[in-house]
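*Asks:* here's my sequence, what's the structure:
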Amino acid sequence: MAEAVTAERLRIARELHDVVAHSIGIIAIQAGVGSRVIQTRPAEAREALRAIETTSRETLSGLRRTLVSLRRAERGATASEPSPLAPSPGLADVERLAAATADAGVRVDVRRGGEQRPVPTDIDLSAYRIVQESLTNVVRHAATERCRVAIDYRDGELLVEVVDDGRGTTGDGSAHGFGIIGMRERVGLVGGRLTAGPRPEGGFRVAARLPLPAPAPATVAVVAR
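*Replies:* I've put the predicted structure just below:
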């Protein structure tokens, strides 16, 4: 029981970090933009305020999901019980995440490859959070205006990669910030592998390999003669 409680608390800590760190970073950047241009470029300032409002609402929704999870854990609810809130984000939301990151000043090129198919919920959420945390680090630390996200559906695994051409560190000169620790925990819990570090040619790369079940075989209809 104690191990289960500890595991649930770690999961909630990861969710809180991923939701709050990304959103506060975006809000801080947009607030700075708005304050600098409010007199000279009011239309741009309005766009910054719009981005702040959108990000704030999404953050509140994510925090509510996390608080509901915490209350459910406290009363011993099972994972199979339906949640009253909207489902957690997943790979289908990556383009929306890229648009929010672009609003913060970093253009994100998203590429999807392989045979796209539904993936298990835990893999879907983990992949999304890895992209989210990686983009947060690019916005906060990389000092670049562009990065790339690749999502490849392969036989038996999903490859998620985020690459930038910036400074090549997470901000403290290492790959041991809490965000990357959280990514490693997420990947480990689903039996995957994560690499994160500076690239020899410059910039930073995060790559996660997450296990996928084999796609269901195609069925062939048999017509009676």
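*Asks:* all contacts plus neighbour counts: C-alpha atoms, from now on.
*Replies:* Will do.
*Asks:* can you give me the strands in the protein?
*Replies:* Counting by DSSP state E, the chain has strands at residues 107-114, 146-154, 157-164, 193-198, 204-211.
*Asks:* tell me the gap between the third one and the middle of its chain.
*Replies:* Going back to what we said before, that points to strand 157-164. Distance of strand 157-164 from the chain centroid (CA atoms, centre = their mean, to the nearest Å) equals 12 Å.
*Asks:* residues in contact with it?
*Replies:* 127, 130-131, 134-135, 138, 142, 144, 146-153, 203-213 (CA atoms under 8 Å, 6 or more residues apart in numbering).
*Asks:* one more sequence to fold, the one below, so I can look at both together:
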Amino acid sequence: MPEHAPYLHPPTLPLAQRTPQAAWTALAWGAVTAVALLLYATMAGGTGTVVVVGEETQGAPLAAMTVAMATPLRWAWRRPGPVLAVVLAEVATATALALRTAQTWPVLLAAGLLVGLITATRARRAGLAAAAACLAVLETALQVDLFRESGWGRVLAPGFLGLTASVALAVLFSWLAGTSVRQRGEYARALHAQAAVQAVTAERLRIARELHDMVAHGIGVIAIQAGAGRRVIDSEPERARTALASIETTSRETLGGLRRMLDLLRQAEPDRTHSGHPAPFTGLADLDRLVASTTDAGVEVEVRRHGKQRPLPTAVDRSAFRIVQESVTNVVRHAGTRHCSVSIEYRPAELRITVVDDGQGPSAPAGESGYGIRGMRERVALLDGRFTAGPRPGGGFRVAAFLPLPAEGTDAR
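*Replies:* Now for the predicted structure:
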């Protein structure tokens, strides 16, 4: 996997953000139409006082009333609280006009659905208030309807007590469903925020590794050459001039690398390459340049390659080069030796990199405390490989990295 890839997949967008506005508008008007038609059917076939005048009152006037009652649902998605208040007012008005709940049940159903919507999209307190208000209005309307028909005998009948409990359970179920949706949304947002923080942290670590690997080698070579030039400037001017030339070349290369990295970081479009400073690919193909600059610093590097060489995935190739570069840099700066060996072994399932020196001390300050070894370990871990670094029993220091490779014949990309 690429070393800058986040560890968590970003969650999918909520449905409201993935559905076009026109689709929501059509859905809203569809709901209004369905509720209006259901209201017309139930109220036209009922026995309430408003609709028993005659068939002529069940045409346009009744249709206009049902459409007026259903129209507020058009704004339910954006303003569910006010729409619920209007719907509950309609239920209370219908009860005052002696309409039976059997005639207005589509409005009661819409009120329950609005409770779920408010609970899912608003604060927890708003959901509780909506559920309490809805339960109070619906139960009152039901009990008034039952009492008006047959008094307390009908209200307290076992079957109608079950109906009362069913209404309460329906409101409770709507509230629980809305709570579940809200909690899932909160979890998705928390997951998305965690993924964003993790991606930023991973990118910061990647930039830190690149800067360290780029600068540490150049500065190490410059420091060694400056010290050598200072010691021989009077006795061997020619060697001093050679050291100064190496310092100039190394500093220009390091400065150019820093400029290229800054150009990439400043680009608004990451896929575009700055025309003024094309960023060269850094991989094992650049080992010869690394060996030459290290030799100029006074440390001879012997590179041995084993196995059948083949194209490597970009992440593996770059990480392999950076591991060799950091290991050699540590030899130059800390090992106190003039020789080290680099072994690169191509195996069917992995790339093995070994850097060994015969110095008198560790190739990094305090062993594991340096950023270089930490960065190498992070690079290998990102590729699901193995890494070891430590003193050798016979003296010197050894760095070994094992990077997994795709099977031979697989596209290296």
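*Asks:* same list, the strands of structure 1, but as JSON lines with distance to I27 of structure 1 please.
*Replies:* Below are those laid out as JSON lines (distance: least, CA to CA, whole Å):
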{"stretch": "strand 107-114", "distance to I27 of structure 1": "17"}
{"stretch": "strand 146-154", "distance to I27 of structure 1": "19"}
{"stretch": "strand 157-164", "distance to I27 of structure 1": "21"}
{"stretch": "strand 193-198", "distance to I27 of structure 1": "26"}
{"stretch": "strand 204-211", "distance to I27 of structure 1": "23"}
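*Asks:* list the residues that contact D124 of structure 1.
*Replies:* P89, G90, L91.
*Asks:* what lines up with it in structure 2?
*Replies:* Here D124 of structure 1 is matched to D317 in structure 2, going by TM-score structural alignment.
*Asks:* that match and L383 of structure 2: what is the separation?
*Replies:* Separation of D317 of structure 2 from L383 of structure 2 (CA to CA, to the nearest Å): 11 Å.
*Asks:* and for D286 of structure 2?
*Replies:* 21 Å.
*Asks:* higher neighbour count, these two?
*Replies:* L383 (18 against 11; other CA atoms under 10 Å).
*Asks:* my guess is that one meets A401, correct?
*Replies:* No - the pair L383 of structure 2 / A401 is not scored as a contact, 10.8 Å apart, by CA atoms under 8 Å.
*Asks:* my read is that E302 of structure 2 contacts R338, right?
*Replies:* No - the criterion here is CA under 8 Å, and E302 of structure 2 misses it with R338 at 11.1 Å.
*Asks:* so these two - more neighbours on which side?
*Replies:* R338 (17 against 13).
*Asks:* quick one: map that one onto structure 1.
*Replies:* Counting by TM-score structural alignment, R338 of structure 2 lines up with E145 in structure 1.
*Asks:* now do the contacts for its match.
*Replies:* Per CA under 8 Å, 6+ apart, neighbours of E145 of structure 1: G105, V106, R107.
*Asks:* which of those has the most neighbours?
*Replies:* V106 (20 neighbours).
*Asks:* equivalent range in structure 1 for the host helix or strand of A85 of structure 2?
*Replies:* Per DSSP states H and E, A85 of structure 2 falls inside helix 80-96. Under TM-score structural alignment, helix 80-96 of structure 2 corresponds to no residues of structure 1.
*Asks:* nearest to I180 of structure 1, of the contacts of E145 of structure 1?
*Replies:* V106 (19.9 Å; CA to CA).
*Asks:* what do we get in structure 2 for that closest one?
*Replies:* In structure 2, V106 of structure 1 lands on V299 (TM-score structural alignment).
*Asks:* its match - nearest residue in space that isn't next to it in sequence?
*Replies:* R338 (4.3 Å; CA to CA, 6 or more residues apart in numbering).
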